[in-house]
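**Q** When you get a sec, could you give me coordinates for this:
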Amino acid sequence: MLTNNPLVSVIVPIYNVENYLNKCVKTIISQNYPNLEILLIDDGSTDNSPIICDRLAKKYKSIKVYHVSNSGLSEARNYGIKKSKGKYLFFIDSDDYIREGLIKNMVIIAEENNADLIQFNYQKKEDSEEKSSWPELQEKYSVYRHNVALRKCLDYQRINIMAWNKMYKRELFSKLRFPANEIHEDESTIPYVIDLANKCIVTDDIYYSYLQRKNSIMHSPIGKKELIYFKIFDKRLSYFNTKYNGKYDSLILYHAIVAIQKNIFLLTQIKNFDLNLLKEFKRKLDLYYNALKKNNNTSHSILLKAFLYKYMANIIFKIKSSRGML
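**A** Sure thing, here's the model as predicted:
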């Protein structure tokens, strides 16, 4: 039971979501938690989203609206962090929605365990699905200290890379921000958040519905924008190598190889794909694999799996070459 109700800040970045915004905000307003501030960050929307935001703010005193020039998801989140005052933060995408009881239940768990971060589970929904249904709550969770949580995050096991299915102590973002003007901003941020947390908690209970929209950035064709992965993994290697003396290098290199192999496969499914981009993917994959082989901390199992990913990428590359595409 809560002896007090610490202020919770819910940050909702908004851009041209007039068809989804009311439902999203309604699920936040209907939370059974008494000490809540909802920050709607209108990122220069050109549809009716700004009007909807202002209407909601007039109706509910817990809502604060900020109209800013269009700068992208990261900057909208960062603006919300700057304006927030809560002990805890949520980031909720404006076309998604949450389950009743999410905020209260996460605060209770955090307060009872002195947790810095709590990750809850999510379900995917298609645009055409109208009804909201939630599986029964199990009310169980796992507690991870810093070193275990960080390893699980870097290994993409148990602790995932998304920003929106977590509750954070606001102090984790005292110096950290999402990168401006970049896609895959969560990949560039969450591992460093986890590194700042002394204790993380993970529950498998589903509290978040993630909408899969066909016109979203994440569902757009593979292109040069995916080169950001090199920057993401290179920065990750440099930061964690320096801080932990190479302890996590093999994990980071392995998952860099996995990500690039996936992009190679997706790229070559596109008719008239960019051949130079494919070559760049292949070049970087070879560099990561060679670095993994030379790393003394690389286990045989990781090296074998990395070899198989590289082997699959080489087959794809050779097939396209044999057909006169390269």
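
**Q** hey, let's count contacts and neighbours off CA atoms from now on
**A** Fine.

**Q** Can you show me the helices along the stretch 201-326 of the chain?
**A** 228-244, 249-267, 275-294, 300-322 (DSSP state H, counting those that start in this stretch).

**Q** Generate a markdown table for the ones you listed, with mean neighbour count and distance to residue 27 as supplementary columns.
**A** Converted to a markdown table, the helices of the stretch 201-326 of the chain look like this (neighbours: other CA atoms under 10 Å; distance: least, CA to CA, whole Å):
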| stretch | mean neighbour count | distance to residue 27 |
| --- | --- | --- |
| helix 228-244 | 15 | 33 |
| helix 249-267 | 21 | 34 |
| helix 275-294 | 17 | 42 |
| helix 300-322 | 15 | 42 |
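
**Q** Now distance to residue 124 too, for those, in a markdown table please.
**A** As requested, these are exported to a markdown table (distance: least, CA to CA, whole Å):
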| stretch | distance to residue 124 |
| --- | --- |
| helix 228-244 | 24 |
| helix 249-267 | 21 |
| helix 275-294 | 29 |
| helix 300-322 | 27 |
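
**Q** Of the ones you listed, which is nearest residue 211?
**A** Closest to residue 211 of the helices of the stretch 201-326 of the chain, according to CA to CA: helix 249-267, at 21.7 Å.

**Q** show me where the protein has strands.
**A** For the chain, the strands defined by DSSP state E occupy 8-14, 36-43, 63-68, 88-91, 97-98, 117-126, 141-145, 166-169, 199-212.

**Q** separation between residue 105 and residue 294?
**A** Going from residue 105 to residue 294 by CA to CA, to the nearest Å gives 46 Å.

**Q** let me fix that: residue 264
**A** 24 Å.

**Q** Show me where the stretch 51-200 of the chain has its helices.
**A** 73-83, 102-113, 146-154, 190-196.

**Q** Redo these as a markdown table? Include distance to residue 276 and mean neighbour count.
**A** Formatted as a markdown table, the helices of the stretch 51-200 of the chain follow (distance: least, CA to CA, whole Å; neighbours: other CA atoms under 10 Å):
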| stretch | distance to residue 276 | mean neighbour count |
| --- | --- | --- |
| helix 73-83 | 29 | 21 |
| helix 102-113 | 46 | 18 |
| helix 146-154 | 29 | 19 |
| helix 190-196 | 30 | 20 |
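
**Q** to compare against the first, here's another:
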Amino acid sequence: MRPFGYVRAGSTAEALAAYAAGPRAQFLAGGTNLVDLMKLGAASPGVLVDIGRLPLDGVEETPEGGLLVGATVRNSDLAAHPLVRSRYRVLSRALLSGASGQLRNAATTGGNLLQRTRCLYFQDVTKPCNKRVPGSGCPAREGVHRDLAVLGHSPACVATHPSDMAVALAALDATVRLESAAGTRTLPATAFHRLPGDRPEADTELRAGELITAVELPPPVPGARSAYRKVRDRASYAFALVSVAASLAVEDGRVRHAALAFGGLAHRPWRAWTAEERLLGAPAEPETFARAAEAELDAAEPLRDNAFKVRLAGDLAVRVLTDLAAGAR
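**A** Presented below is the predicted three-dimensional model:
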């Protein structure tokens, strides 16, 4: 048993102060990932700062027509929210694709963004891992890596980010609100997570002492349809081998708007900027979608056992976009 302190914060200011005062402090909300890592020994906070009772559990419409989602909104509540179901179907479906009902009832919006990789070497403290112990090595490159990255990885790390929700947020151009003693700032969801480079221990662009307080969704694109689809080894309770979040608007048979993001392929949700550029103004046909996906995935560098992911991702993107285009007609 590793001893640790515990503080239940009554306000955001109190939470930030407790974090600053505590050795190796970490914020705790639902705890569905952090507590598991503590049990495995892969995380050992000195102090847990419980933010579960802060007034960050609301979903409200913004003056612009978007949504402001508090950091402690439960995944199940967000997926079922009427405005999310009607305006942001891709987000509702992504949330419902993750974990089990019991976990979704506990997991929070902020915690979902901050969950850590399920790479076997990261979770097994008897093995070296650059993400857990910088400089110790990445045995996954030559070891078990079937589920791991084909895009954006580095010699230091080939882990993938496990979130479904974060992939949808990347496709929706959401922004993440952060608060610290230094003030408030926002980050685009597409820039919140980072690629490993030579610092794989840093999953995000969070600064020390920053707390996620909300996620903001912009107004839906007029006429756009969206979808989330996930391929996994079994039908439930499994992380994505590949997932696709997409939004598409078609006018006169051509693509007027396209947003596409992949999950399961990289250290962060992978926004497919190259594919989107190829899609805009092009005929909304499977051949167009296939060429766009191929252009995006041309940058892939698969390892010995995960090259299948590249073809799988391309086929899945084509299927999702084709279905969205058919619905638009």
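
**Q** What TM-score do the two superposed chains give?
**A** The TM-score (TM-score structural alignment, normalised by the length of structure 1) is 0.31; 162 aligned residues with a CA RMSD of 6.3 Å.

**Q** how many other residues sit next to residue 327 of structure 2?
**A** Neighbour count for residue 327 of structure 2, taken as other CA atoms under 10 Å: 12.

**Q** who's in contact with it?
**A** residue 225 (CA atoms under 8 Å, 6 or more residues apart in numbering).

**Q** Work out for me the element it sits within.
**A** Using DSSP states H and E, residue 327 of structure 2 sits within helix 308-328.

**Q** so what's residue 28 of structure 2 closest to, chain neighbours aside?
**A** Nearest non-adjacent residue to residue 28 of structure 2, counting by CA to CA, 6 or more residues apart in numbering: residue 50, 4.7 Å away.

**Q** The one you found: neighbouring residues, count only.
**A** Residue 50 of structure 2 - counted by other CA under 10 Å - has 21 other residues nearby.

**Q** any idea how far it lies from residue 286 of structure 2?
**A** Distance from residue 50 of structure 2 to residue 286 of structure 2, counting by CA to CA: 48 Å.

**Q** in structure 2, which spans are helices?
**A** 12-21, 34-40, 75-80, 82-87, 89-96, 101-106, 109-114, 120-123, 165-171, 189-192, 273-279, 286-297, 308-328 (DSSP state H).

**Q** Show me what the third one is packed up against.
**A** Going back to what we said before, that points to helix 75-80 of structure 2. Here helix 75-80 of structure 2 touches helix 89-96, helix 101-106, going by 3 or more CA pairs under 8 Å, 6 or more residues apart in numbering; DSSP states H and E.

**Q** looking at those, which is buried most?
**A** Comparing the helices and strands packed on helix 75-80 of structure 2 on average neighbours per residue, with mean count of other CA atoms under 10 Å, the densest one is helix 89-96 at a mean of 24.

**Q** who's in contact with that helix?
**A** With CA under 8 Å, 6+ apart, helix 89-96 of structure 2 has contacts from 75-76, 78-80, 84-85, 104, 164-165, 167-169, 226-229, 245-247.

**Q** Make a ChimeraX selection of whichever of those turn out to be buried.
**A** Restricted to buried positions by 16 or more other CA atoms under 10 Å, the ChimeraX selection for the contacts of helix 89-96 of structure 2 reads:
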select :75,76,78,79,84,104,164,165,167,168,169,226,227,228,229,245,246,247
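
**Q** Most tightly packed of the helices of structure 2?
**A** With neighbours defined as mean count of other CA under 10 Å, the helices of structure 2 peak in mean count at helix 165-171, which reaches a mean of 29.

**Q** Show me the contact partners of that helix.
**A** With CA under 8 Å, 6+ apart, helix 165-171 of structure 2 has contacts from 90-91, 94-95, 98, 112-113, 189-190, 217, 228, 244-247, 259-263, 269-271.

**Q** 6 Å - rerun?
**A** Residues from elsewhere that reach helix 165-171 of structure 2, judged by CA atoms under 6 Å, 6 or more residues apart in numbering: 91, 94, 95, 189, 190, 245, 259, 260, 261, 263, 269.

**Q** ok so, going back, just send the helices of the stretch 51-200 of structure 1 back as TSV, with distance to residue 210 of structure 1 too.
**A** Shown next, in TSV, are the helices of the stretch 51-200 of structure 1 (distance: least, CA to CA, whole Å):
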stretch	distance to residue 210 of structure 1
helix 73-83	16
helix 102-113	15
helix 146-154	20
helix 190-196	18
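
**Q** Compare those helices and give me the one nearest residue 123 of structure 1.
**A** Across the helices of the stretch 51-200 of structure 1, the minimum distance to residue 123 of structure 1, taken as CA to CA, is reached by helix 102-113, at 14.0 Å.

**Q** elements contacting the closest one?
**A** Applying 3 or more CA pairs under 6 Å, 6 or more residues apart in numbering; DSSP states H and E, one finds that helix 102-113 of structure 1 contacts no other helix or strand.

**Q** That one versus strand 199-212: what angle between them?
**A** 170 degrees (axes from the mean of the first three to the mean of the last three CA atoms, to 10 degrees).

**Q** Quick one: work out the angle between helix 102-113 of structure 1 and strand 117-126.
**A** Using the same axes, to 10 degrees: helix 102-113 of structure 1 against strand 117-126 is 160 degrees.

**Q** could I get the helices of structure 2 as CSV with distance to residue 213 of structure 2?
**A** Output for these, formatted as CSV (distance: least, CA to CA, whole Å):
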stretch, distance to residue 213 of structure 2
helix 12-21, 9
helix 34-40, 18
helix 75-80, 15
helix 82-87, 19
helix 89-96, 19
helix 101-106, 17
helix 109-114, 7
helix 120-123, 27
helix 165-171, 15
helix 189-192, 14
helix 273-279, 28
helix 286-297, 33
helix 308-328, 32
